[in-house]
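Trainee: below are the sequence and a predicted model for it; my questions follow.
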Amino acid sequence: MWAGTLYALAAGLMWGLVFVGPLLLPEYPAALQSVARYLAFGLIALPLAWLDRRALRQLRRADWIEALKLAAIGNLLYYLCLASAIQRAGGPLPTMLIGTLPVVIAISANLRNARRDGKLPWKRLAPSLALIALGIAFVNQVELQALRQEADADLRRYAVGALLALGAVACWTWYPLRNADWLRAHPDRSPRTWATAQGVATLPLAFVGYAALWGGMAATGSAFPMPAGPRPEVFLGLMAIIGLFASWLGTLCWNEASQRLPTALAGQLIVFETLAALAYAFILRGQMPQPLTLAGIACLMVGVLRAVRVKPEPLPAAAA
């Protein structure tokens, strides 16, 4: 249980990096950041795939199709929605909407996977979920107050950003449930191999997406300098860092956690990503969080610690 929690913490710290890219590269299209990040992920996965080629050969056609689905929805589509949301609504609002994932995934998994994982009792789970939701509400309240004080705030743009963030929530509610299904159904397979397989599956999708985006910009006469934009050193370096740490290594740590923890509990531990993203955002701002923000972070942490103590109960034989 605690090893799985530590793996989830490591994944959250690295996944928080994905919220930094759109803030550091506001002039780069979100679609370009999405395909470039996963192009880097796929290229990083290639030498790892060679080292792990024996295990990868054991994957069947159905396994590769599943990896392709996970790559398309949990990687490319998710980050496209997230990067677009951050560029339109800024960092905090999408971060807080993504922060609802622990609640959404825990509820979805408790309804969906009770037969496999056991049922987390709602009465014992409710206080943890309530604390997590309260923490998110506290932090969101601070950000909304700051938004109202901006005279030139484009509310329509923020609304579109919020909708895109909700799209990212939908993608990443689906991804961990399906990813955990495969991992729990294949306990003999290495989480490292499965992370590498997803990277290999992502590469052709990202390559086609990059080529299509480049061709589309050329056809429409876009002034954006392809292939690497106006700041190629920063862009390529940042995409490589995010591709390595947030994509491959983060996925590896998450896979390790998913094999050790019930899906409903693992879903709550995605809160670590929210905490990391908030910390990185405040570091970029050069500001200390306000007291209400700190209270919200405390609620999130206490909610997670309470959730770790909740043990799943097997369903009665008749119900199972």
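Mentor: Received, thanks.

Trainee: switch to C-alpha atoms for all contacts and neighbour counts from now on
Mentor: Fine.

Trainee: who's in contact with stretch 278-297?
Mentor: 16-17, 19-20, 91-92, 95, 134-139, 142, 275 (C-alpha atoms under 8 Å, 6 or more residues apart in numbering).

Trainee: which ones among these are found in helices?
Mentor: Using DSSP state H, Pro92, Thr95, Leu134, Gly135, Ile136, Ala137, Phe138, Val139, Val142, Leu275 are the members of those that sit in helices.

Trainee: out of the contacts of stretch 278-297, who's nearest Pro232?
Mentor: Val20 (16.7 Å; C-alpha to C-alpha).

Trainee: and the gap between the closest one and Ala201?
Mentor: Going from Val20 to Ala201 by C-alpha to C-alpha, to the nearest Å gives 25 Å.

Trainee: put the buried members of the contacts of stretch 278-297 into a ChimeraX selection.
Mentor: In ChimeraX syntax, the buried subset of those is picked out as below (16 or more other C-alpha atoms under 10 Å):
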select :16,17,19,20,91,92,95,134,135,136,137,138,139,142,275
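
Trainee: let's bring in a second model and compare:
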Amino acid sequence: MFLGVLYGILGCSLWGFIYIIPLLLPEYSPATVAMGRFTVYSIGSLVICYYCRKTLALLTTSDWIKAFCLGFFGNAVYYVLLTKGVRLAGVPTSGMLMALIPLNVALLTNRPGAETTVVVPWRRLSLPLAMILIGLWIGNIDEFSEISVATSSVEYWLGFLCSFGAMALWTWFPIRNSQWLLKHPNVSPLAWTTAQGASMLPATLLCYVAVNFEAFLHGGAVLGQTPVKFVLLMVAAGLICGWAGMALWNMMSARLPVALSGQMIVFETIFSVIYSLIYKQQAPKWTLVVGVFLLLGGVLLSLKVFRDSGRKVSQPN
């Protein structure tokens, strides 16, 4: 279980960089950045398919469809909705909705018959979940105080819907992704990561052309105003933050109970905040420090709860 948590933290440390990339490419739309990133991720996966060909040959048509749905909707569409929500409704609203993901995943999976490996009593899980939610709230308390300023505008509510859609997708993704991996131990997480990437190549490529259709139609700069910078950042985002980050997440998902793996997404928030502070050369506020410690404490306590429950299940009567 410790190794699974380590993989999750490392994967989230790579995903945290994704929040910096839009700041480095302000002249590019969220859709262009998202589809550029996942097109590179898909092309890289297509190359890696050769090395995973024996395992990939075991996948059925249904498995490939599941890989596409998880890869495209759980990654590319999610990222577009999240970045659009941040731009229209602001970071506070998006952050508040994303903070609900660990609770949503636990509510949907910590029950008998939910295709999970370990089910723990809610009285033992309520404290760590409360610590995670309170930590996310305290860490963003200054931003949350600004939510009421623009709630009357149509733009705000459109952004709210985008952020809500992103939250829904990333409640669905870790659950279905973990369940598939736990039910298919013969397929390695690396092969499953590659299948997700390769299966969505046609869709991400078509979406990239669609969002930049005018440039393609009129022979403009299809890679934007700073093509070299854009390509280099997309390669980093697609291969390092994309494929490598997802591979680590899948390696975690194959080892942890579903209800616990969903809580690991809080580390993406932690790393994104750390990287943003470094990028902006700002010191963290005390509320952020307290919030991060509560987050870490909540996840560590959850880990102990699931580990103890797993030991009880494995002990003979």
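Mentor: Cool, got the structure. These numbers come from a predicted model, not from an experiment.

Trainee: follow-up on the earlier one: now for the ones in helices among the contacts of stretch 278-297 of the first structure: which two are most distant?
Mentor: Between all members of these, the farthest pair (by C-alpha to C-alpha) comes out as Pro92 and Leu134, at 16.0 Å.

Trainee: residues near Ala219 of the first structure, how many?
Mentor: Residues within reach of Ala219 of the first structure, counting by other C-alpha atoms under 10 Å, total 9.

Trainee: what residue of the first structure takes the place of Val299 of the second structure?
Mentor: In the first structure, the residue paired with Val299 of the second structure is Val304, using TM-score structural alignment.

Trainee: can you give me every residue that contacts that match?
Mentor: Val304 of the first structure neighbours (C-alpha under 8 Å, 6+ apart): Ser128, Ile132, Gln268, Leu269, Val271.

Trainee: if we go to the second structure, which of those are intact?
Mentor: Of the contacts of Val304 of the first structure, the ones still in contact in the second structure (both residues aligned by TM-score structural alignment, their matches' C-alpha atoms under 8 Å) are Ser128, Ile132, Gln268, Leu269.

Trainee: so which of those residues wins on neighbours?
Mentor: Leu269 (33 neighbours).

Trainee: that residue pairs with which position in the second structure?
Mentor: Checking TM-score structural alignment: Leu269 of the first structure goes with Met264.

Trainee: what's the closest non-adjacent residue to that match?
Mentor: Gly8 (6.3 Å; C-alpha to C-alpha, 6 or more residues apart in numbering).

Trainee: which is the next helix or strand following the helix or strand where that neighbour lies?
Mentor: Per DSSP states H and E: Gly8 of the second structure is located in helix 2-15. The C-terminal neighbour of helix 2-15 of the second structure among helices and strands, as given by DSSP H and E, is helix 21-24.

Trainee: what are the contacting residues of that following helix?
Mentor: Tyr28, Pro30, Val33, Leu233, Ala237.

Trainee: now Ser163 of the second structure: closest residue in space that isn't a chain neighbour?
Mentor: Gly85 (4.8 Å).

Trainee: how about the contacts made by that neighbour?
Mentor: Ser94, Leu158, Gly159, Phe160, Leu161, Cys162, Ser163.

Trainee: try it again at 6 Å.
Mentor: Gly159, Cys162, Ser163 (C-alpha atoms under 6 Å, 6 or more residues apart in numbering).

Trainee: which of those residues tops the neighbour count?
Mentor: Result: Ser163 is most packed of the contacts of Gly85 of the second structure (other C-alpha under 10 Å), 31 neighbours.

Trainee: give the contact list for the aligned partner of that one in the first structure.
Mentor: In the first structure, Ser163 of the second structure lines up with Ala165, judged by TM-score structural alignment. The contact partners of Ala165 of the first structure, taken as C-alpha under 6 Å, 6+ apart, are Leu82, Ala85, Pro94.

Trainee: show me where the stretch 201-320 of the first structure has its helices.
Mentor: Along the stretch 201-320 of the first structure, counting by DSSP state H, counting those that start in this stretch, helices occupy 232-241, 250-260, 263-268, 271-285, 291-309.

Trainee: pick the most buried one from those helices.
Mentor: helix 263-268 (a mean of 28; mean count of other C-alpha atoms under 10 Å).

Trainee: who are the packing partners of that helix?
Mentor: helix 101-112 (3 or more C-alpha pairs under 6 Å, 6 or more residues apart in numbering; DSSP states H and E).

Trainee: and if we set it to 8 Å?
Mentor: If contacts are counted by 3 or more C-alpha pairs under 8 Å, 6 or more residues apart in numbering; DSSP states H and E, helix 263-268 of the first structure sits against helix 101-112, helix 155-185, helix 291-309.

Trainee: show me what counts as buried in the second one.
Mentor: Put plainly, it is helix 155-185 of the first structure. Result for helix 155-185 of the first structure [16+ other C-alpha under 10 Å]: buried residues 158, 161-162, 164-173, 175-184.
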